[in-house]
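> whatever this is, show me its structure:
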Amino acid sequence: MNIALLANPTAGKGRKAGLLPEVVARLRAGGHTVDVVTAGSRDAMVDLGRQAVADGRAVVAMGGDGTVHLGLQAVAGTGAPFGIVPAGTGNDFAVRLGLPGDTLAAAEAIAAHTRTTSIDLAKVSGGGTTAWFGAVMAAGFDAFVNERANRMRWPRGPQRYNLAIVAELLALRSRRYQMRIDEVESEFDSVLVAIGNTESYGGGFRIVPGADPTDGLLDVVVAEPLSRRTLMRLRPKVFKGTHVEDPRVSTFRARRIELAAEGVTAYADGERICPLPVTIECVPGALNLIG
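From the prediction side, this is the model:
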């Protein structure tokens, strides 16, 4: 293969940036041509990925879920081979696809690849924006946490996210949602809505357990209005996926979802997409995954 390696040296707090030369070496050891691609902005990285696809190259993303998300924008629906070298903090998408979690082992697996696998992706559209995601779209409490954390300039690092959680818990209130799942319409109050192609986000939170990226469907989880205490009691259960056993949590499965609510911004793969309303569709086989 002729590989464009999209590399994010800041992924995972930069702890694995020093592995980049060895990742390149192991990919080249498989007989592949490798060029490292970096950019100063998200849009520039996507543009470079799309140019690589236009040039007939495979794309490999080295980084966390955010870097993978950028790579998906370049390759989705094109048939271009796509590989993941996890080097972030959570790496949810790679983990749920069963790919090697070790950075160098993942590079070796790509270098020795003998097949590709067709994987579903989700496409979200709204407000003039269209984006692809591989893992989970949040449109409730966790989306508000992300939105608040992105606005904060202090403190830096994970503590900022922790403070955002506390602030959003204090501000917790339900929103009124309108949802159309395939041909069924509903209206409800909720504090948490998540739509998943794979089952986890946030470094292992199995928010939509059982989501299968090869079944042509998306999984939806909706939580009724909950108190702060109840929400925090449910949160640890999300690591096991047992929160869906609670009668206040509903699950659905669909090919297409339309979702609307005032004052809610959608986040997918941890990245800001756009304010609701949005339409989310499962696109079977949109990703040609190496491995």
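> CA only for contacts and neighbour counts going forward, please
Fine.
> residue 190 and residue 43: what is the separation?
In this view, residue 190 and residue 43 are 33 Å apart by Cα to Cα, to the nearest Å.
> looking at those two, which one has more neighbours?
residue 190 (20 against 12; other Cα atoms under 10 Å).
> for that one, what are its contacts?
140, 174, 175, 176, 177, 222, 223, 224, 225, 226 (Cα atoms under 8 Å, 6 or more residues apart in numbering).
> I'd like the structure of this one too, to check against the first:
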Amino acid sequence: MKYIFVENPIAGNKKKQLLFRQVQSAFRLSNDEMIIEPTKGPKHAVQIARQYAEQYGDQAVIVSCGGDGTVHELANGLAGTDTPLMIIPLGTGNDFAKKIYGSKKLNMENVVKSFGLHDGNLRYDVRPIDLIDYNGEKCINIMSFGADTLVETIGRKIAAKVPLLGQSAYTAAVLPVIAKPLRYRMNIDLNCIDKDGHAFKLTAEPHEYALMAICNASYYGGGFCPAPDSVLDDGLLDMAYIDSISLLEAAPLIPKYADGSLAHDGNVHLHTCYVTSGRVWSYEGAPLLGNCDGENFDYSEVHFKVEPKALKLCFIKE
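You can find the predicted model right below:
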């Protein structure tokens, strides 16, 4: 079996390099092959994943050694193939990794040891998960619109300037965003399912909102949790949106939105349901204020749908 470690050279530190050397030593004692592929720019990870998937199929595992951006690109390269993805969290947010590993194991040392990469005794389960298709691209985690996209954008800039802040950079980014009225507009036409399993359409031209998250997983923006009960392989996307609100209304919601409890406390400003597909488009023709997996996009219209069991993912063996 070939294990291709796709490395974002920007992510991680000297600790990562020491860990890599330990893993390399373990592979020398095994019958498996370790290949390191550094990324050289945007979308390069997509190309690497496709190349190995086409050449080796299920005889290779692509190992993500970066943050959510690397995971996003590799998911795009591996969607619909027989080659599984393994994730070692090395970024600032590592939001998708929180879903599959939980907070206790969410560091590279724990994940490497749990998979047996440190001693060559590899152990893991491979299971298919859903993806979100949006305008032909793939999203593994969350697609969102509105205030949360601003938080993501500002948080990333803060993290780049002050790396020591880590995930706290995204918390700091909340303040300048909520200082202004959280009022955004876009048109929506969504195919939804309520919690009792009844299908319905949600349409509005325009729809006023503070933020909207369409979730395959649970966490985004450095740890905010709009969908604590999301299931990665149920063929459904969890949607949460918050009404257009003022600073006074937003302030008490933020801690609950961060820890996931807002989804369960019946707040009148939060609306949740499942969604399987839909269309979102700009109210005024300008690009939408949106992102997928923390990567901003400039579409003025987005068509999306859930793609059931589209990606094979490595899970820690229980």
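> looking at the contacts of residue 190 of structure 1, which two lie furthest apart in space?
Spatial extent of the contacts of residue 190 of structure 1 (Cα to Cα) is set by the pair 177 and 226 at 15.0 Å.
> more neighbours: those two, which one.
residue 177 (20 against 17).
> can you tell me the element that one falls in?
Assigned by DSSP states H and E, residue 177 of structure 1 belongs to strand 175-181.
> could you tell me where that strand falls in structure 2?
Aligned using TM-score structural alignment, strand 175-181 of structure 1 spans residues 184-190 in structure 2.
> the stretch 51-200 of structure 2: strands as residue ranges?
Using DSSP state E, counting those that start in this stretch, the strands of the stretch 51-200 of structure 2 run over residues 60-66, 85-89, 124-134, 137-139, 142-146, 184-193, 199-209.
> whereabouts in structure 1 does the second one align?
Counterpart in structure 1 of strand 85-89 of structure 2, with TM-score structural alignment as the criterion, is residues 82-86.
> show me where the stretch 151-291 of structure 1 has strands.
Ranges of strands in the stretch 151-291 of structure 1, per DSSP E, counting those that start in this stretch, are 175-181, 184-190, 192-196, 218-223, 249-254, 256-260, 265-268, 271-275, 278-290.
> for residue 118 of structure 1, which of these is the nearest?
Nearest of these (Cα to Cα): strand 278-290, 4.6 Å.
> separation between the residue lying farthest from the centre of structure 1 and residue 108 of structure 1?
Residue farthest from the centre of structure 1, counting by Cα atoms, centre = their mean, is residue 31 at 30.5 Å. According to Cα to Cα, residue 31 of structure 1 and residue 108 of structure 1 sit 11 Å apart.
> and if you look at residue 252 of structure 1?
Distance of residue 252 of structure 1 to residue 108 of structure 1, computed by Cα to Cα: 38 Å.
> have a look at those two and say which one is more surrounded.
Per other Cα under 10 Å, whichever of residue 252 of structure 1 and residue 108 has more neighbours is residue 108, with 20 against 13.
> what about the aligned partner of residue 214 of structure 1 in structure 2, how many residues nearby?
Matched to structure 2 by TM-score structural alignment, residue 214 of structure 1 sits across from residue 233. By other Cα under 10 Å, 19 other residues sit near residue 233 of structure 2.
> now for the nearest residue to residue 199 of structure 2 once chain neighbours are set aside: which residues touch it?
Among residues not flanking residue 199 of structure 2 along the chain, residue 193 sits closest, at 4.3 Å (Cα to Cα, 6 or more residues apart in numbering). Shown in contact with residue 193 of structure 2 (Cα under 8 Å, 6+ apart): 199, 200, 273, 274, 275, 276.
> by neighbours, which of those residues wins?
residue 275 (25 neighbours).
> OK, contacts around the equivalent of that residue over in structure 1?
Taking TM-score structural alignment as the criterion, the aligned counterpart of residue 275 of structure 2 in structure 1 is residue 254. Applying Cα under 8 Å, 6+ apart, we find residue 254 of structure 1 in contact with 181, 182, 217, 218, 219, 220.
> same list (those) but as a markdown table, adding distance to residue 36 of structure 1 and neighbour count.
Below are the contacts of residue 254 of structure 1 laid out as a markdown table (distance: Cα to Cα, whole Å; neighbours: other Cα atoms under 10 Å):
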| residue | distance to residue 36 of structure 1 | neighbour count |
| --- | --- | --- |
| 181 | 41 | 17 |
| 182 | 42 | 13 |
| 217 | 34 | 23 |
| 218 | 33 | 29 |
| 219 | 35 | 25 |
| 220 | 37 | 23 |
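> before we move on, the earlier item: got a list of contacts for the strand holding residue 177 of structure 1?
185-191, 254-262.
> and with 6 Å instead?
With Cα atoms under 6 Å, 6 or more residues apart in numbering as the test, strand 175-181 of structure 1 has contacts from 185, 186, 187, 188, 189, 190, 257, 258, 259, 260, 261.
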